[in-house]
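S.K.: I'd like to go over a predicted model; first the sequence, then the structure.
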Amino acid sequence: MSNLSSSSSSSSEEEEDGDSVSREELRDMMKLMKIECGEEDEVYSRPCCEKCKHVQQSHGKKIIPERLSRGRLQAQLEGEGTYECELTGLIFEASERVLVAYSLLSWSKFNTVVQNPWMIAGPIFNVHVVDRDASALKSVQLPHSLCLAGQEKEKLVLGVLHVTGQDPVIEDVLQSSGSHVKWTVSSRLSPVGAVARDAQRVAHHGAAMLYEDLDSGGLDAHVLRLYLASCNSSHVKDMKSQMKKGRFRAVDINTFCLLLEQNYSLMSEPSGELHSQHLPFTVQSLMFCGFFEAYYEQPPPFTLNLKVHRSDVTAWTATIHQGDLLGSTDKEPSALAQQLLLGSSNFTLQMP
């Protein structure tokens, strides 16, 4: 999009000819462009958990890495100190100036090596030092998704899966916090991710991620998909890979919830047409992420309630209003919007 001009007023003749676009239409066009371009919000955010937020702290100097091809990131650590990546939540402790390259991986390639009593507890990353020996990094802190409030540390063991060739090993951690595990860098760097032992009854910081299906609804219909994910960017990566066929838009609502490995049920008011009324949440089987789907033939508001299956315990609830859904305006962009999406610059932005 280039040469975007603006004016404080537009004539009625321009409006009739369709040569101007309002702020509201521009906002909706930007939403469509994000869908078409497949952009994803990769910024790491600490879970807003009321139970354990007192132990979640920021660490060191914040850095924004350079984006390379194929999802790879690269950051220059300027000298001895601690640095926190704002995109991934990784925390590096450096002993000298060093260039670090890293990328988010899918657990689907490695989850078979995490066997009971161990379980996945956070995202997995491939990390390596570009211009120095691995010893230039003293430690790496990896995000985890567990809610540790009230947990007895002697009963819950955290570790790091270190994938080294054909013999992946689970290594000890130096310490843990409400958001990270701290791992001492060994002689070599390779895929690493947080794991936990005997944590089946420990809740995960999770997200009820709601998407609007823009291809399946009609003019007066809305189709919503609800995925359950831990606050684990590898889990979310796997989930989004299943959504590449079709157009989906994230509904901007509060998503945070605490999730245990158990079955959940979805209820709706008005009832709508629900598919898969109950589903299990698990952090192990990540290759195929189940989802709830709700179909409505009436306009919002819709209230969704996620409950523990066969109980009255509510894990998450949200009300979706008219303005939350792109389909509440137009399923298809106007002719002017389509010109913008195709790169036309012959229009004027109508300002209030």
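M.R.: Right, received. Where do you want to start?
S.K.: contacts and neighbour counts: CA atoms only from here.
M.R.: OK.
S.K.: nearest residue to Ser58 in space, please, no chain neighbours.
M.R.: For Ser58, the nearest residue in space outside its immediate sequence neighbours is Glu84; the separation is 7.9 Å by CA to CA, 6 or more residues apart in numbering.
S.K.: from Gly323, how far off is Phe292?
M.R.: Going from Phe292 to Gly323 by CA to CA, to the nearest Å gives 22 Å.
S.K.: can you check Arg70 too?
M.R.: Relative to Gly323, Arg70 is positioned 35 Å away (CA to CA).
S.K.: more crowded one of these two?
M.R.: More neighbours surround Gly323 than the other of Arg70 and Gly323, with 11 against 7 (other CA atoms under 10 Å).
S.K.: helix, strand, or coil at the more buried one?
M.R.: The three-state label for Gly323, taken from DSSP: H, G, I helix; E, B strand; the rest coil, comes out as helix.
S.K.: OK, contacts around the residue nearest to Ser58?
M.R.: Residues near Glu84 by CA atoms under 8 Å, 6 or more residues apart in numbering: 58-63, 90-92.
S.K.: may I see those residues organised as CSV, with distance to Ser265, secondary structure and neighbour count added?
M.R.: Putting the contacts of Glu84 into CSV (distance: CA to CA, whole Å; DSSP: H, G, I helix; E, B strand; the rest coil; neighbours: other CA atoms under 10 Å) gives the following:
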residue, distance to Ser265, secondary structure, neighbour count
Ser58, 35, coil, 13
His59, 38, coil, 16
Gly60, 41, coil, 14
Lys61, 42, strand, 14
Lys62, 39, strand, 15
Ile63, 40, strand, 16
Leu90, 34, coil, 19
Ile91, 37, strand, 25
Phe92, 40, strand, 25
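S.K.: one more to weigh against that first structure:
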Amino acid sequence: MSRGAGVAESSDDHSASSEEKDCPSPNLETSKDSKSGEDSRSESSSESESDNETPKPEKTIEEWEGKELPTDHFNSEFNEIQSHCEHCNAENKHNELVTPRLLSRGQFLLKVDTEGTYQCMETGLIFEVNRKVDIKYCVLSWSKYADLVVKPWVVGGPLFDVKCDPTCLTSIHFPHSLCLGHCDANMMFKVLHVKSTGASLEYTVDRSATHVKWHVSSLSPVGPVIQSEETVFHHGAVILYKAIDHNPSLSFRVYIATNNESFIKDISKSVKHSSKKFMKIDKPPVCQKLLQNGKKYRLISEPEAEITPEEIEFVDGSLLKLKSYSEVYLEQPVEFKLLLVEMDSEEIVWKAKLRECDWVQHDQNPNISKSSTSGNRRRKMSSSLPDEVVYDKRMKQIDTSDGVKTKTLLTDTQLINLAEKLGKEWVKIAIANLKLKISDIDAILEKKEDVTINKFRMLKKWQEKEQSNATAQNLWNCLKNVSSVEVQDVLKGFLQET
């Protein structure tokens, strides 16, 4: 198998969280080790759309409803943000899908036993390995490395830090957030490789509708960048957060994002460190129409709400530390519809209906909890220990033998918080992990309630079955093998609260 010409760097050069280290100096070089046949282009892509000089008349919500989108997109649940695009379907069918283990500080650990091609179900990364290997990796923020992305190059997908024995890893396929159906022939991909000596642009060896393939030269922060002579089309997502306070009014943050895990992680971090407390609203996030830089979009609400700003010019903000958002404010807590509309075409890009059950009983779910703060303190005190040792030690401290901590029963608030994080596989979890009967699930589904309430009732059924054993420790024992990172985080929070 072909290898990069450079000597692989030691993974010790980077800490477990590369974001905690200083950014290498912006010494940008173009690697010529593995050219893929793509011709270099130096001109940046021009703005494809100009603003309309004559504003179009406002449409009522009834008129917008005439542009209905397929209902299955809005009734589905998503564990992760995925793209639904006619140009980007059914790629990489022959990869073995694997679920990594979640470590501390947002890192993943993937243990591979034999040669093959493996796709991570959490991040979309694809690894080609030539023998047994343990791979540790995490998503990084592009904003820290903004000075290294020099025009005409722009961000093309998430940034990752991957650590393992580089002789075992022949190539990595990075997920990208672009639709190539419109400008595939005139788009050039490379990967930005951030090393201790500086940064370089390295050639890719292949690309698909969803991924960019790169031969491993050494291991350190790396992610796809692009330049294009034509308009760039992004797969987009709309992410909602509600402010938690004691006022009867409703206040939401609405983020319009590229479907880029680095970008989405930045949004989550920004909300978590806000002076206000927020909860994430679980609605299908995927935009049903591609987003374009420079295009203008409008948020519309029924009943009418205060929306600031109402009109948004979309730009890929991956390199920006501060992410832009719109605030949606209603004086009274009522159900309402929210739509994102492209102003030029007047087409609906995304829509959702927000109901009272989406935000009730969540006042105890702040973006920064006492348990997570104390957990951070414990991690800092144990920073010299390996991640697995720290986590196992914490679990032993929680699982005491005197029966005091483990007999604390779970509350309805905790169960609704967990229900919010369970994905579309909740029925399988109910039967396989919680040992409920299919008749129990049928009885819940017959009520035709909101899906989060269905999942909450499923957990209540488990609680009724377990009675005095319906503890955080028992629920952890049942669900510790569930792959969802968000579910694992909630369960660990329950254990720390006991």
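M.R.: Cool, the structure landed. Just so we're clear, the structure is a prediction, and the values are computed from it rather than from any experiment.
S.K.: overlap between the contacts of Glu84 of the first structure and the second structure?
M.R.: Among those, the ones still in contact in the second structure (both residues aligned by TM-score structural alignment, their matches' CA atoms under 8 Å) are 60-63, 90-92.
S.K.: skip the chain neighbours and tell me the closest residue to the equivalent of Val185 of the first structure over in the second structure.
M.R.: Across the two structures, Val185 of the first structure finds its equivalent in Val216 of the second structure, going by TM-score structural alignment. Closest residue to Val216 of the second structure in three dimensions, ignoring its sequence neighbours and counting by CA to CA, 6+ apart: Ser171, at 5.1 Å.
S.K.: that neighbour and Asn417 of the second structure, how far apart?
M.R.: Counting by CA to CA, the gap from Ser171 of the second structure to Asn417 of the second structure is 39 Å.
S.K.: ditto for Leu192 of the second structure
M.R.: Distance check for Leu192 of the second structure against Asn417 of the second structure: by CA to CA, it reads 38 Å.
S.K.: which one's more surrounded, the two?
M.R.: For Leu192 of the second structure and Asn417, the more surrounded residue by other CA under 10 Å is Leu192, and the numbers stand at 27 against 20.
S.K.: show me the contacts for the more buried one.
M.R.: Residues in contact with Leu192 of the second structure (CA under 8 Å, 6+ apart) are 149, 199-202, 222-225.
S.K.: Ala221 of the first structure now?
M.R.: By CA under 8 Å, 6+ apart, the residues touching Ala221 of the first structure are 295-299.
S.K.: how about 6 Å then?
M.R.: Residues in contact with Ala221 of the first structure (CA atoms under 6 Å, 6 or more residues apart in numbering) are 296-297.
S.K.: circling back: which of the contacts of Leu192 of the second structure tops the neighbour count?
M.R.: For the contacts of Leu192 of the second structure, counting by other CA under 10 Å, the largest number of neighbours falls to Pro224: 30 neighbours.
S.K.: cross-check the contact I'm expecting between that residue and Val191.
M.R.: Yes - taking contacts as CA atoms under 6 Å, Pro224 of the second structure lies within contact range of Val191: 4.3 Å.
S.K.: counterpart of Asp358 of the second structure over in the first structure?
M.R.: In the first structure, the residue paired with Asp358 of the second structure according to TM-score structural alignment is Asp324.
S.K.: what sits against the equivalent of Ser251 of the second structure over in the first structure?
M.R.: The equivalent of Ser251 of the second structure in the first structure is Val223 (alignment by TM-score structural alignment). With contact taken as CA under 6 Å, 6+ apart, Val223 of the first structure is in contact with 213, 217, 294-295.
S.K.: any idea how far Glu212 of the first structure is from Val223 of the first structure?
M.R.: Applying CA to CA, the value for Val223 of the first structure to Glu212 of the first structure is 6 Å.
S.K.: for Pro168 of the first structure, same thing?
M.R.: For Pro168 of the first structure, the distance to Glu212 of the first structure under the criterion CA to CA works out to 39 Å.
S.K.: map Leu135 of the first structure across to the second structure for me.
M.R.: Careful, residue 135 of the first structure is Ser; it's not Leu. Looks like Ser135 of the first structure aligns to Thr167 there (TM-score structural alignment).
S.K.: that match is in what secondary structure piece?
M.R.: Using DSSP states H and E, Thr167 of the second structure falls within no helix or strand.
S.K.: what ranges does the stretch 1-150 of the second structure have for its helices?
M.R.: Using DSSP state H, counting those that start in this stretch, the helices of the stretch 1-150 of the second structure run over residues 61-65, 71-75.
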